[in-house]
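> Output the structure for:
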Amino acid sequence: MLVDSHCHLDFPDFADELDAVVARAEAAGVGRMVTISTRVREQTKLLVIAERFSNVYCSVGTHPHHADEEDGISIDELIALTRHPKVAALGEAGLDYFYEHGSHAAQARGFRTHIAAARETGLPLVIHTREADEDCGHILDEEMAKGAFRAVLHCYTGGRELAMKAVALGLYIGFTGILTFKKSDALRALAAELPSDRILVETDAPYLAPGKFRGKRNEPSYVVETAKVLAYARGVSFDEISRQTTENFFRLFSKVPHPDAAA
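Sure thing, here's the model as predicted:
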């Protein structure tokens, strides 16, 4: 079994065939999917999907691109929204200095607010960080000193230093189809170096389709291709990487019930 730990099933790209997309994921052996929030104010859309499919869960949070738009959302509001049984994580929140869609100050405020909510609830935080390694690392150090929290740096494309800092702090690293791209040698080398109990696979669908499907809309079933490349990079079998990343997922996203729990 595999898990797509990060996708966006509420995006318009899937509106016309969501049932088919989820069915293809199931047929490919993807047993759980987490559809990730980008706007707290649109949480209802994610809950409708998560309630519709037994194997789909969701998060609640504000993407850094929307940090100014949702500046001021409180810790208490986030915590209240996590009480829904299908909300298994906070985020995605963090820092994105690539597109500059959100001011740095609002991004940092939102990031710290989501960390506080993760610390309070015990749920994992899905962290988005791009072209912001130094500031992200600084915030992680400061916030972890205030009290432990759980998190994953999703769709990792940053440097080795931030990845190793995150792992040292007990966090996880998520890999997308970018890992399969021809020019991703450095990323594959980093993926090979990380501890086996700190790695996850994801799609970030509908974006970042793996090399085999480059140029097409991504979807959760394609996480299989990323897992294959991760296994090759680490010199292990596909079955082993499936087992390890799935085990890691259920350890981090502990609110999501394991299929074996009902047995």
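> contacts and neighbour counts: CA atoms only from here.
Will do.
> residues touching the spatially closest residue to G29 that is not a sequence neighbour, list them.
Sequence neighbours aside, M1 is the residue nearest to G29 in space, at 5.2 Å (criterion: CA to CA, 6 or more residues apart in numbering). The contact partners of M1, taken as CA atoms under 8 Å, 6 or more residues apart in numbering, are 29-31, 242-243, 246.
> Only the buried subset of those residues, as a ChimeraX command please.
To isolate the buried members of these in ChimeraX, using 16 or more other CA atoms under 10 Å:
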select :30,31,242,246
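> Relative to I115, which of the contacts of M1 is nearest.
T246 (23.8 Å; CA to CA).
> any idea which element the closest one lies in?
helix 238-252 (DSSP states H and E).
> Now do the buried residues in that helix.
238, 241-242, 244-250, 252.
> Which residues does it contact?
Contacts of helix 238-252 (CA under 8 Å, 6+ apart): 1-3, 5, 124, 150-151, 196-201, 227-228, 230-232, 256-258.
> Please, a PyMOL command that selects the buried ones among those residues?
With 16+ other CA under 10 Å as the burial test, the buried ones among the contacts of helix 238-252 are selected in PyMOL as follows:
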select buried, resi 1+2+3+5+124+150+151+198+199+200+201+227+228+230+231+256+258
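> In strands only, show me the contacts of helix 238-252.
Taking DSSP state E, the ones among the contacts of helix 238-252 that sit in strands are 2-3, 5, 151, 199-201.
> wait, what's in contact with L153?
With CA under 8 Å, 6+ apart, L153 has these contacts: 126-129, 166, 171-174.
> quick revisit: nearest to S59 among the buried residues of helix 238-252?
L252 (13.2 Å).
> Give me the secondary structure label for L95.
Classification of L95 by DSSP: H, G, I helix; E, B strand; the rest coil places it in strand.
> What of G215?
Three-state call for G215 (three-state DSSP): coil.
> now the residue nearest to it when sequence neighbours are not counted, what's its secondary structure?
Among residues not flanking G215 along the chain, A209 sits closest, at 7.0 Å (CA to CA, 6+ apart). Here A209 is recorded as coil under three-state DSSP.
> what are the ranges of the strands in the stretch 1-150 of the chain?
2-7, 30-35, 56-60, 87-96, 125-130 (DSSP state E, counting those that start in this stretch).
> need those strands in CSV with distance to A118, can you?
Compiled in CSV, these are given as follows (distance: least, CA to CA, whole Å):
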stretch, distance to A118
strand 2-7, 17
strand 30-35, 17
strand 56-60, 11
strand 87-96, 6
strand 125-130, 6
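> now the other sequence, so there's something to compare against:
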Amino acid sequence: MIHLIDSHAHLDDCKYEADREEMLDRARKAGVVQIINVGYDLASSARSISLAARYPFIFAAVGIHPHDAGEAPEDYLDRLREMSRRQGVVAIGEIGLDYYRDLSPRDVQQRVFREQLALARELGLPVIIHDRDAHGDIMDILRKDGIGPAGGVMHCFAGSWEMARECMAMGFYISFAGPVTYPNARRPKEVAARVDLSRLLVETDAPYLTPQPRRGKRNEPAYVRYVAEEIAALKGLSLEVLARATTENARRLFGLPEAF
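A predicted model of the protein is given here:
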């Protein structure tokens, strides 16, 4: 049996309201032993905590996504700090910058990002970084602020090999999602092939970014296997070796218990 960890999902999304139990059952049958459910604002962070309390194989991350940075209340850091003490919370995320949609002013995105990096350092938690069309500013902030010894993960990585190499030197893991399976995804494939196995994670970002074999359908954690299969092929490894490494990496980063 192949065991995998989906290191980034949003299973509190309303798209799962009708069949959440069945979806989770499919994930378990597909070999997904643990899932990190990632918040993007205060409400979704609270829902992630609720899912972690309900299901022993789900863990939560709490944070403010750059899309929601402009709506963050004044006391958001205090509320995230309190949430981080709840059982099952293993990271601050997803946080970062998004210059593709620019749903929040860029200066606000940067301020909220840096404040949450500081919170993660204070709490000794890893960070989950969202970076879309903001590579330069992301790296400038990370160089100046740092992430602390708990490390972090570059979620759904879309940068260059040079960026990945610098991120790994900072203490980051590099995670890939469904786009690495797309036929025209030349750069993600090249980077995934080169990332050291000890620094690699796999994810779905469900319900988004469905892998190629299921493209056009709602994504779900069971499909993380397609991501793992693609990367294993790119690296010339067996699925068993890739799965074992990424599972160990996720456990190490997030401090997860063994689940089998």
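> Mind telling me the two of the ones in strands among the contacts of helix 238-252 of structure 1 farthest from one another?
Greatest spacing in these, by CA to CA: L2 and A151 (19.4 Å).
> Looking at the ones in strands among the contacts of helix 238-252 of structure 1, spot the one nearest K86 of structure 1.
Among these, and counting by CA to CA, the member closest to K86 of structure 1 is S5, at 14.0 Å.
> From S221 of structure 1, how far off is the closest one?
Distance from S5 of structure 1 to S221 of structure 1, counting by CA to CA, to the nearest Å: 12 Å.
> What of N248 of structure 1?
In terms of CA to CA, N248 of structure 1 sits 19 Å off from S221 of structure 1.
> Also P257 of structure 1?
20 Å.
> same question, I127 of structure 1
23 Å.
> Kindly report the same for V40 of structure 1.
Taken as CA to CA, the span from V40 of structure 1 to S221 of structure 1 is 26 Å.
> which one of those two has more residues nearby?
S221 (25 against 21; other CA atoms under 10 Å).
> tilt between the longest helix seen in structure 2 and strand 89-98?
The longest helix of structure 2 (DSSP state H) is helix 106-123. If you take axes from the mean of the first three to the mean of the last three CA atoms, to 10 degrees, helix 106-123 of structure 2 sits at 160 degrees to strand 89-98.
> Pick the one among the buried residues of helix 238-252 of structure 1 closest to E69 of structure 1.
Nearest to E69 of structure 1 among the buried residues of helix 238-252 of structure 1: L252, at 29.0 Å, using CA to CA.
> Now which residue in structure 2 aligns to that closest one?
Residue pairing (TM-score structural alignment): L252 of structure 1 is matched to L253 of structure 2.
> repeat for H8 of structure 1
Per TM-score structural alignment, H8 of structure 1 is aligned with H10.
> for A132 of structure 1, same thing?
Per TM-score structural alignment, A132 of structure 1 is aligned with A134.
> Next: V87 of structure 1.
Alignment note (TM-score structural alignment): V87 of structure 1 maps to V89 of structure 2.
> Spatially, which residue comes closest to its match, not counting chain neighbours?
A60 (4.6 Å).
> and that neighbour, what does it touch?
The contact partners of A60 of structure 2, by CA under 8 Å, 6+ apart, come to 36-39, 45, 48-49, 51-52, 88-91.
> try 7 Å
Counting by CA atoms under 7 Å, 6 or more residues apart in numbering, A60 of structure 2 touches 36-38, 48-49, 52, 88-90.
> ditto for C14 of structure 2
Contacts for C14 of structure 2 were tallied using CA under 7 Å, 6+ apart; there are none.
> and the gap between it and E94 of structure 2?
Taken as CA to CA, the span from C14 of structure 2 to E94 of structure 2 is 18 Å.
> again, but for E248 of structure 2
In terms of CA to CA, E248 of structure 2 sits 21 Å off from E94 of structure 2.
> for G236 of structure 2, same thing?
Distance from G236 of structure 2 to E94 of structure 2, by CA to CA: 31 Å.
> got it, and E115 of structure 2?
13 Å.
> So for these two, which residue has more residues nearby?
Using other CA under 10 Å as the criterion, E115 of structure 2 and E94 rank with E94 on top: 29 against 15.
> Quick check, that one in contact with Y40.
Yes: assessed by CA atoms under 7 Å, E94 of structure 2 is found in contact with Y40 at 5.8 Å.
> tell me, what's touching those two both at once?
With CA under 7 Å, 6+ apart, E94 of structure 2 and Y40 have common neighbours 63-65.
> nearest to P105 of structure 2, of the residues you listed?
H65 (12.6 Å).
> In structure 1, what sits opposite the closest one in the alignment?
Match for H65 of structure 2 (TM-score structural alignment): H63.
> residue contacts, its match?
38-39, 91-93.
> Tell me which of these persist in structure 2.
Compared against structure 2 with both residues aligned by TM-score structural alignment, their matches' CA atoms under 7 Å, the contacts of H63 of structure 1 retain 38-39, 92-93.
> Pick out the most distant pair among those residues.
R39 and A93 (9.7 Å).
> Between these two, tell me which one has more neighbours.
A count of neighbours by other CA under 10 Å puts A93 above the other of R39 of structure 1 and A93, at 30 against 20.
> possible to save the contacts of L153 of structure 1 as JSON lines with neighbour count and distance to A106 of structure 1?
Shown next, in JSON lines, are these (neighbours: other CA atoms under 10 Å; distance: CA to CA, whole Å):
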{"residue": "V126", "neighbour count": "32", "distance to A106 of structure 1": "17"}
{"residue": "I127", "neighbour count": "27", "distance to A106 of structure 1": "15"}
{"residue": "H128", "neighbour count": "21", "distance to A106 of structure 1": "14"}
{"residue": "T129", "neighbour count": "24", "distance to A106 of structure 1": "14"}
{"residue": "A166", "neighbour count": "21", "distance to A106 of structure 1": "22"}
{"residue": "L171", "neighbour count": "21", "distance to A106 of structure 1": "23"}
{"residue": "Y172", "neighbour count": "28", "distance to A106 of structure 1": "24"}
{"residue": "I173", "neighbour count": "25", "distance to A106 of structure 1": "24"}
{"residue": "G174", "neighbour count": "23", "distance to A106 of structure 1": "24"}
